[in-house]
Structure formats: structure tokens, C-alpha cells
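Visitor: sequence isn't available, so here's the structure alone:
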């Protein structure tokens, strides 16, 4: 494995314990790492400078404990950074202005580091997060995809639900923060019946999907060309709802699924992807979604360790040159 000199830049928040797993591996390997939460740290003593011109591109990042030459970043791991925000002491309008400048300025610098290997590039991450795009790309690469309707038209939703003999589920198009009486609430995947549909459908697009008669779920975590798959047995339609009740075991990935995963990652320019499948009793793997920045440290200890090592390999190696 080639090993490019320079530091690994990890962009995430200070509470990201999943990132800590990989950082320990990199520390054991003696790979220098700079950790940055640009949305928060640039208001707390960190500074970022970049120069562009006929003489080339150069720049520097200074945090409370590190100084980094931006031309010597071998890899960037884009994890769970805080949203860009303006300094709290500013008035609301000025704070919004400062937040936008930080997004387009600091965000642009950190997404354009010369020669760095991104896992994943932030613009690739954003593009791959749209569920309609996921479904379209999955179909192009041969994944079976459940019949899916995205609409804000009540009559279309009613007609779709009535036409699915095996039932229909609803899932949000984006995991938007939601509160009830000041307490956070999660919108889980749930089954929907025709008599539950109201004019509320017309407020925004909703995603309705034919319910798969599944025997179990599978999570496939892809890191480059390496796949780590576990079977998930859960009493819930959405296994994330009560993870303490699910049972996990390693499972083999069929060859056609492996090839489709490779094609999917290639089209969307992803190094990492967390794929979710519903597997029927007949052995069909139905594509549900792919989170380009999905969590993975909740899996079996041996799987978690293997994924951490694979991500560390990507970051340590840097780009292929």
C-alpha cells in the first residue's frame, strides 16, 4: 500500500465517538492527524487561510494544538461536522451573513485541497444523499428496487397505496430535526394505510414505497472495494427503532450485489457507503437506500474493527498517484 506523506484532516464534531475509533488506529500507526470542526472551531481560535494565483495554491490551518500546511494534506475524512454558523455575539442578520460566508469560503477551501484523497468528498456526499437520486442510480446498476412514489398529490398517493397488495411504507426524504413539546422525535419508517392519507400530503413531497415481504435486513458497509455485511433480524419494520432488540450476524454478499455496489459507488464518486437491503425468503436483495456517511460503529465488534481498519487504510494511503 502506497503511503503518501502529510497529515490526515478529519472534519467532525468533538462528540463523534465513531471518528475516535479510527483516530486510535491512525495513532497506533503513527499517522499525523488534525481534527477540525470548521462550523464551530473557526469561532473558537482556529484560523484558515488560502492563497490562489499564478504562483499556485497554498494555505494553512491553525487550531489550538496544530498547524497544517494545506498543500500537505494526504487525506480528508468528511465525517459529522457541525453546520456552519456565525459568531453568537452578532445580531441575527449579521450572524446569517457570517454563516453563509463561512460555508462558501471555509467550506470551499476545505473541499479543494490540492492532491488530497477525500472519504468522501463533501460535494459527492451531498449529491448522494438525495433519495430520488439513490433510487435512480440503484436501478441503473441492477439493484431490485421496490416500487416507490414521491408526490405531494393526495390522489396520486391514494391510488398508489390502493394498488399495492402487500402494503406500503412511508419514510422521510431527509432526517429533519423534529420536536414535540420541546423533546426530539424521530420519524421512523412505518406502514401506511389508505384511510390515514389526508390533505397533509400536499404540504410537501412524501415518499411512499411498496412494502417488501422481507425475511431479514442487511447492512453492507462499503469502504473502497471492501464490503462488510451483516444480517439484521429485528421485530420492528425499521430495525433502527429499537436496536437493543435486533440480532446481527455476518452474511455473504452475492456477486451480483457486489458488482452493483461497485457501480453505484463509482457513478456517485463515493469511497464509503452504508447500504441497506431488505432480503426476501427467495433470496432477493431489494435496495432501500445508501447513506454516504452512515454510522457503522454499532455493528458486531469484529465488523466494527474491520471497518475502522479499512477506513484507516484509505486515509493513510491517500490518493492513488
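Guide: On my side now, so go ahead. In this text the structure is predicted, and so the values were computed from the model without any measurement.
Visitor: every contact and neighbour count from this point should use C-alpha atoms.
Guide: OK.
Visitor: which residue ranges of the stretch 151-300 of the chain form strands?
Guide: For the stretch 151-300 of the chain, the strands defined by DSSP state E, counting those that start in this stretch occupy 168-171, 179-180, 183-184, 190-192, 206-210, 214-223, 226-233, 247-250, 272-280, 285-291.
Visitor: another one to put next to it:
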């Protein structure tokens, strides 16, 4: 039995559920919007608790694999229902870290992305180049960093999603604000963006054509990014798979940039990637590969492996 846990209005989850249905795999969906209605019975063995979902009863010990995308549940319902849903989610997320089932991905493995500077060290140890980085609350130190590199960008230090922006003259005028909030700055890296999704032992790459500093928000400037399947060099694909395995992430979104001289720079590894955006724009079979991994199978080798 494969479990899907998250919000059914979340495209990555809904695509995976559809792929499981198309593959005729036995599965059950735990919808975060409805968890207040589910019954959970925990006995002496918490790993083998019983769950009642939409009229179906399941011993969690029968679960072979889980794809979990725990997002914030809807703020609907009365206080008692919200408290019940919160308690269910806290227990279930804890179970994900302890169950012997295949889990994509365990909450404890996602923790590496909570600190981008920490994760960058792990990326560097894997053999990828990483941008030179400064985390500072000192305006003079930041200006010296820009003088050394010419162009720099800034982004969130934590795993919370933020828009990557280039440091400009307008930012210089409000630089004193960093004294209250240390900020991460990086040397600007020119080149071609490539997003790689690792699924188990396979890597699916998409090239991104965009002039935006952060192509995820390029459409806000009226110039949407253009994506296409990309053939990774075999050694780069292998390194991506090894990096995801090192981070204990069966599914990972790896942000690379190929520089004009052919080097590969890695910015970060997303432990809960919204792969649906890339799949929809390239046709890469990421959802099918994901459910095949959950079922203990492997799809045909993708481009770049």
C-alpha cells in the first residue's frame, strides 16, 4: 500500500496520485484538508497504528511507501477540528521519521535545507562548486564583497522560499537595514540554469532559458522562462544522484548553473521540490518515476543517465 499525504490541491501531490492511479497501484490519499475527519488509533506499537480514512481502515504496518508533502492545512473549521487536524499531522510527521516504509522524503532528511550555508558545505563536499558566499550584518563588509566580485545577489539564509535578487544601487541606499537581519550574499554566477530532479537513482534535467535573476518569477516582468529537457553529462548526472543520496533524499530538486567555461555550480538542493512546474513545461516523466520508485520499480533510464 502506498500512502500520499498532503493537500490534494497541491499540483506535485495531485500529479503523483494520478500517476499511481494510471499505474493501477494500490494507494490511499490522506488529504490534509480532511484530517480532522480521520480516526487514528495508536496501541502499544505506534509504528503499527490503525487509520480510518474515507471509510477505509488501514494498519500502518501494511504501508510499503509514502509520498509526503506536508503543507499548512487550511484554516477552516471550528477550533476543535483545527486542533484535531494539527494533532494528527504532528503524529503522522513523527511516524514518517520512524516507519520502515520507503518515505519520500523523511522530515529529518529535509532539515539540511533549513540552513542554506550549512547545506552549501554539504554540496561542496559532494564535488560541486558553490558560489562564494557572505552572510553579514555589516554594510561595509557587504560593500567590500561587492567590490571584489562586481555583481552579487542576495537571498534568504533559511529554507523559507525567497526571491533571489541582484544587489543594486537602490539596495545600497537601504543597506543599513541588514544590521537588524544578517543576510546572505553571493557572487553572481553567469551561465545556463539547469534544474535537475533526482528520483531514486535517476536524474531528470530541464534547461531554463531566462534573462531573469530568479527565473521562477520571470513572468512577473512579462518574460516567462522557457524550459526544455536537457541531456546532462553522465558524470554530472551521477554526481546529482550521489548528492541526493548523501542527503538521504529519494526525491530532490537540484539547482545547477553551467558557466560559459563549462563548469557546473550548484546553488542548493530542494528536499520537497515542486517538480510539477518542470514536468508540465518539459514533459519529463517525473511523477511516473516517483510512483515507480514508491512501488519498488525503476523506469527506463532518463535523459542524462
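Guide: Happy to help now that I have it. Source: prediction; values computed, not measured.
Visitor: tm score of chain vs chain?
Guide: Here the TM-score for the pair of chains, by TM-score structural alignment, normalised by the length of structure 2, is 0.84; 292 aligned residues with a Cα RMSD of 2.8 Å.
Visitor: returning to what we had before: out of the strands of the stretch 151-300 of structure 1, nearest to residue 68 of structure 1?
Guide: When those are compared by Cα to Cα, strand 272-280 sits nearest residue 68 of structure 1, at 25.0 Å.
Visitor: helices or strands up against that closest one?
Guide: Helices and strands touching strand 272-280 of structure 1, by 3 or more Cα pairs under 8 Å, 6 or more residues apart in numbering; DSSP states H and E, are strand 214-223, strand 285-291.
Visitor: average distance between that strand and structure 2?
Guide: Comparison of strand 272-280 of structure 1 with structure 2 after fitting gives an average deviation of 1.1 Å (mean Cα distance after the TM-score superposition for structure 1).
Visitor: buried ones in that strand, by neighbour count?
Guide: Within strand 272-280 of structure 1, the residues scored as buried using 16 or more other Cα atoms under 10 Å are 272, 273, 274, 275, 276, 277, 278, 279.
Visitor: so what does the last one match up with in structure 2?
Guide: So that's residue 279 of structure 1. Matched across to structure 2, residue 279 of structure 1 falls on residue 258, judged by TM-score structural alignment.
Visitor: ok, its match touching residue 189?
Guide: No - between residue 258 of structure 2 and residue 189 there is no contact under Cα atoms under 8 Å: 9.0 Å.
Visitor: coming back round to it: the buried residues of strand 272-280 of structure 1 into TSV, with extra columns for distance to residue 90 of structure 1?
Guide: Putting these into TSV (distance: Cα to Cα, whole Å) gives the following:
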residue	distance to residue 90 of structure 1
272	38
273	38
274	39
275	41
276	43
277	46
278	48
279	52
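Visitor: among these, which one lies nearest to residue 195 of structure 1?
Guide: Comparing those against residue 195 of structure 1 with Cα to Cα places residue 278 closest, at 26.1 Å.
Visitor: separation between residue 128 of structure 2 and residue 18 of structure 2?
Guide: Residue 128 of structure 2 is 35 Å from residue 18 of structure 2, where distance means Cα to Cα, to the nearest Å.
Visitor: between these two, which one's more packed in?
Guide: Each of residue 128 of structure 2 and residue 18 has its neighbours counted (other Cα atoms under 10 Å); residue 128 has more, 20 against 14.
Visitor: which position in structure 1 pairs with that one?
Guide: Residue 128 of structure 2 maps onto residue 143 of structure 1 when the alignment is built from TM-score structural alignment.
Visitor: can you get me a residue count around the closest residue to its match other than its chain neighbours?
Guide: Distances taken as Cα to Cα, 6 or more residues apart in numbering place residue 287 nearest to residue 143 of structure 1, at 6.0 Å, with adjacent residues excluded. Neighbours of residue 287 of structure 1 under the rule other Cα under 10 Å: 22.
Visitor: give me every residue that touches residue 287 of structure 1.
Guide: 138, 143, 144, 145, 146, 275, 276, 277, 278 (Cα atoms under 8 Å, 6 or more residues apart in numbering).
Visitor: mind checking the SS state of the closest residue to residue 22 of structure 1 other than its chain neighbours?
Guide: Spatial nearest neighbour of residue 22 of structure 1, chain neighbours left out: residue 308 (5.2 Å); criterion: Cα to Cα, 6+ apart. Of the three states, residue 308 of structure 1 takes helix under DSSP: H, G, I helix; E, B strand; the rest coil.
Visitor: from residue 231 of structure 2, how far out is the residue mapped onto residue 308 of structure 1 from structure 2?
Guide: Matched by TM-score structural alignment, residue 308 of structure 1 corresponds to residue 287 in structure 2. Using Cα to Cα, residue 287 of structure 2 is found at 19 Å from residue 231 of structure 2.
Visitor: surely residue 98 of structure 1 and residue 86 touch.
Guide: Yes - the pair residue 98 of structure 1 / residue 86 is scored as a contact, 4.8 Å apart, by Cα under 8 Å.
Visitor: so for those two, which residue has more residues nearby?
Guide: residue 86 (24 against 16).
Visitor: look up how far residue 101 of structure 1 lies from that one.
Guide: From residue 86 of structure 1 over to residue 101 of structure 1 the distance is 9 Å, taken as Cα to Cα.
Visitor: cool, residue 59 of structure 1 as well?
Guide: 18 Å.
Visitor: quick one, what contacts residue 7 of structure 2?
Guide: Contacts for residue 7 of structure 2 (Cα under 8 Å, 6+ apart) come out as 13, 31, 32, 33, 69, 70, 71, 73.
Visitor: so how far is residue 153 of structure 2 from it?
Guide: Applying Cα to Cα, the value for residue 7 of structure 2 to residue 153 of structure 2 is 33 Å.
Visitor: quick revisit: so which of the helices and strands packed on strand 272-280 of structure 1 gets nearest residue 128 of structure 1?
Guide: Distance to residue 128 of structure 1, taken as Cα to Cα, is lowest for strand 285-291 among these, at 7.7 Å.
Visitor: and the closest one, what's buried?
Guide: By 16+ other Cα under 10 Å, the buried positions in strand 285-291 of structure 1 come out as 285, 286, 287, 288, 289, 290, 291.
Visitor: please name the nearest non-neighbouring residue to the last one.
Guide: For residue 291 of structure 1, ignoring the flanking residues on the chain, the nearest one in space by Cα to Cα, 6+ apart is residue 274 at 5.1 Å.
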